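> What follows is a protein structure lacking sequence information:
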């Protein structure tokens, strides 16, 4: 009997263990995001406590069955406000991915296929935009236009466009050299058909890990804006705003800051786990 035969079961067990742990992590991440989405929808439907109603009989009350995350210094339910904040973060993240990602990927694929002057101009504009201090500009735009959810979402999405464009252009350059794309060109397929039917379906799987990263980045950006006072106007709930509101109450009511911050951290972790899984699957 060869030594390799003896080693094979151990290698197989180690391989199964390595594969099982990531799968468990992905399942847990999916369950968490699904649970959070259901909670945000339930809150949006008005099935939780009113996040804006003050109840001075339960000011700074510790977490309990009636108030799972406790109450703040105005008697508002922190759990309900956290779920509504999750909805706001989800809107910002989804708008960033669909608007910023959609436009950026189309622009990058188009530039990668056209090359020449179109590619040079697109590359110059993306380089200039990426070099700008995005958070400062977003804060300025939100201040001038008013801190509404559409303004915050679209402004953050605008700064995602050049990053998606650069990455999708890079992917397009390699995909455009594939035989099936060359064959489509030889057969006289239009540029739009090549873009939508040949190249884009191959670029999207490559971009999926970055799409997940962008979800997390958009949520963090919205939270940072709210924390700095450039997000939704109080008393509208957002995760960053809740964390900022609780800073003055850390000694008396630490749950006002810590529990929304925990939701934010776990959500970002779940999204990153899914993004890493997609990245490994692509490899």
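Done, it's in. Nothing here was measured: the structure is a model prediction, and the numbers come from that model. Numbers count the residues shown, from 1 in each chain.
> alpha carbons only for contacts and neighbour counts from here, please
OK.
> Looks to me like residue 196 is in a strand.
No - judged by DSSP: H, G, I helix; E, B strand; the rest coil, residue 196 forms no part of a strand; its state is helix.
> what residues are up against it?
Residue 196 makes no contacts at all, as judged by Cα atoms under 8 Å, 6 or more residues apart in numbering.
> How much space separates it from residue 261?
To residue 261, residue 196 is 41 Å away according to Cα to Cα, to the nearest Å.
> can you give me how far the lengthiest helix in the chain is from the chain middle?
The longest helix of the chain (DSSP state H) is helix 3-44. Put simply, helix 3-44 sits 21 Å off its chain's centre (Cα atoms, centre = their mean, to the nearest Å).
> could you say what helices and strands it packs with?
If contacts are counted by 3 or more Cα pairs under 8 Å, 6 or more residues apart in numbering; DSSP states H and E, helix 3-44 sits against helix 78-95, helix 255-282.
> tell me the most buried of those helices?
Of all those, helix 78-95 has the most neighbours on average by mean count of other Cα atoms under 10 Å, namely a mean of 24.
> which of the residues in the next helix or strand after it are buried?
Downstream of helix 78-95, the first helix or strand assigned by DSSP states H and E is helix 102-114. For helix 102-114, the neighbour count (16 or more other Cα atoms under 10 Å) marks 102, 103, 104, 105, 106, 107, 108, 109, 110, 111, 112, 113 as buried.
> What of stretch 127-134?
129, 134.
> separation between residue 141 and residue 157?
For residue 141, the distance to residue 157 - Cα to Cα - is 13 Å.
> take a look at this one as well, against the first:
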């Protein structure tokens, strides 16, 4: 048995230490993130939408330090006060500070938007990808179920679910989730139909890859950009649906400060105390537009077909 005494050939890539590789990957990711943010800032509407969404998140996180009053504290002696130095956005019929209730209401709004979004994304993506890839009976059954949900207006369907489950914030999240996944499933299915017969999928099949591996490693990553865009644009609808349910008294229950419920309570004094309806209404409008602007910007960046 001959044992060569020559030293092994050591390539440059073999002597690189793992920390150096990690640092290189981090630099690459940082450069990509910087380029992504630069593209976002080039579009004025996208920049405005991103700034408003970021502001909403900061207000929700730092609400105890931003609010000037306890949002639940009643002061009947100062009820229905107009906006001024004591109450920046006025006070409601119980003397509660509208600005503080608006600030704490952002927490409820962001909670609903975040929880619904992280739930409907995987559900819609999974059902759409499975239906589009396997086709046949699986596709027919899943898409007919999707059609049933899509055939009803989302607010009406959410209202029916909340009426069955009962009022409450958690039930609102469940109801909106059950109405928000069908468009995402439709989109994921359409993306999968355009990919399942692609050459790279056929090549992976010839290599013996399983259907699960093809879906998880090849189909799903290519569907993610479109799904993320759709979820972002759906957030505006989630805000409006949550506000509608709150207006009807089916969302967060009193005395919790929820924007839709604030409008509902203030409509009785709308003619004399305009701020009770106008200010929370503007908050709903501005944040809904912000998510739409953000979604449009993400579409321009992530979807090459918009070029």
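Sure thing, it's come through. Owing to the predicted nature of the structure, the values given are computational and were not obtained by experimental measurement.
> Quick check: TM-score for this pair?
Scored against TM-score structural alignment, normalised by the length of the first structure, the superposed chains reach a TM-score of 0.87; 265 aligned residues with a Cα RMSD of 2.1 Å.
> which of residue 141 and residue 157 of the first structure has more neighbours?
Set side by side, residue 141 of the first structure and residue 157 show more neighbours around residue 157, with 26 against 16, by other Cα atoms under 10 Å.
> Quick one: residues contacting the more buried one.
Counted by Cα under 8 Å, 6+ apart, residue 157 of the first structure has contacts 95, 96, 97, 99, 100, 101.
> The fifth one matches what in the second structure?
In the second structure, the residue paired with residue 100 of the first structure is residue 120, using TM-score structural alignment.
> list the contacts for its match?
Per Cα under 8 Å, 6+ apart, neighbours of residue 120 of the second structure: 177, 178, 180, 181, 184.
> Kindly report the same for residue 262 of the second structure.
247, 276, 277, 280.
> Using a markdown table, lay out those residues together with distance to residue 166 of the second structure.
Output for the contacts of residue 262 of the second structure, formatted as a markdown table (distance: Cα to Cα, whole Å):
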| residue | distance to residue 166 of the second structure |
| --- | --- |
| 247 | 15 |
| 276 | 27 |
| 277 | 26 |
| 280 | 24 |
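> Now the two most distant members of these.
In those, two members sit farther apart than any others by Cα to Cα. They are 247 and 276, at 13.0 Å.
> list residues touching both of the two?
262, 263.
> Please name the residues that touch residue 235 of the first structure.
So residue 235 of the first structure contacts residue 52 (Cα under 8 Å, 6+ apart).
> Check residue 116 of the second structure too.
Going by Cα under 8 Å, 6+ apart, residue 116 of the second structure touches 173, 174, 176, 177, 238.
> corresponding residue for the first one in the first structure?
Structural alignment places residue 173 of the second structure opposite residue 153 in the first structure (criterion: TM-score structural alignment).
> I'd assumed residue 88 was in contact with that match.
No - counting by Cα atoms under 8 Å, residue 153 of the first structure stays clear of residue 88, with 9.4 Å between them.
> Just give the nearest non-adjacent residue to the residue nearest the centre of the second structure, would you?
Centrality entry for the second structure: nearest residue to the mean C-alpha point is residue 117, 4.2 Å, by Cα atoms, centre = their mean. Using Cα to Cα, 6 or more residues apart in numbering and skipping residues adjacent in sequence, the residue nearest residue 117 of the second structure is residue 231, 6.4 Å away.
> which residue in the first structure lines up with the one you found?
Aligned partner of residue 231 of the second structure by TM-score structural alignment: residue 211.
> downstream neighbour of the helix or strand containing its match in the secondary structure list?
Mapping residue 211 of the first structure onto the secondary structure by DSSP H and E places it in helix 200-228. With elements assigned by DSSP H and E, the helix or strand that comes after helix 200-228 of the first structure is helix 239-245.
> Onto which residues of the second structure does that next one map?
Under TM-score structural alignment, the match for helix 239-245 of the first structure is residues 259-265.
> after superposition, how close is the matching stretch to the first structure?
Aligned to the first structure and superposed, stretch 259-265 of the second structure gives a mean residue distance of 1.1 Å (mean Cα distance after the TM-score superposition for the first structure).
> again with stretch 176-187 of the second structure
Its aligned residues in the first structure lie a mean 1.3 Å from stretch 176-187 of the second structure after superposition (mean Cα distance after the TM-score superposition for the first structure).
> re the thing from before, what's the most distant pair in the contacts of residue 116 of the second structure?
174 and 238 (11.8 Å).
> Those two: who's more crowded?
residue 238 (26 against 18).
> now the residue lying closest to that one once chain neighbours are set aside: how far from residue 20 of the second structure?
Sequence neighbours aside, residue 113 is the residue nearest to residue 238 of the second structure in space, at 6.2 Å (criterion: Cα to Cα, 6+ apart). Relative to residue 20 of the second structure, residue 113 of the second structure is positioned 39 Å away (Cα to Cα).
> do residue 270 of the second structure as well
Distance from residue 270 of the second structure to residue 20 of the second structure, counting by Cα to Cα: 64 Å.
> neighbour count winner among the two?
residue 270 (15 against 10).
> Please name the residues that touch the nearest residue to the more buried one once chain neighbours are set aside.
Nearest non-adjacent residue to residue 270 of the second structure, counting by Cα to Cα, 6+ apart: residue 277, 6.4 Å away. Going by Cα under 8 Å, 6+ apart, residue 277 of the second structure touches 262, 263, 264, 266, 267, 270.
> which secondary structure element contains the aligned partner of residue 164 of the first structure in the second structure?
Matched to the second structure by TM-score structural alignment, residue 164 of the first structure sits across from residue 184. Per DSSP H and E: residue 184 of the second structure is located in helix 169-195.
> Equivalent analysis for residue 159 of the second structure, please.
Residue 159 of the second structure belongs to helix 154-165, assigned by DSSP H and E.
> Now do that helix: which elements does it pack against?
helix 169-195, helix 220-247.
> After superposing, tell me the mean distance of the longest one to the first structure.
When you say that, I think you mean helix 220-247 of the second structure. Relative to the first structure, helix 220-247 of the second structure is 1.0 Å off (mean Cα distance after the TM-score superposition for the first structure).
> orientation of that helix relative to helix 98-134 in degrees?
Put simply, helix 220-247 of the second structure runs at 140 degrees to helix 98-134, going by axes from the mean of the first three to the mean of the last three Cα atoms, to 10 degrees.
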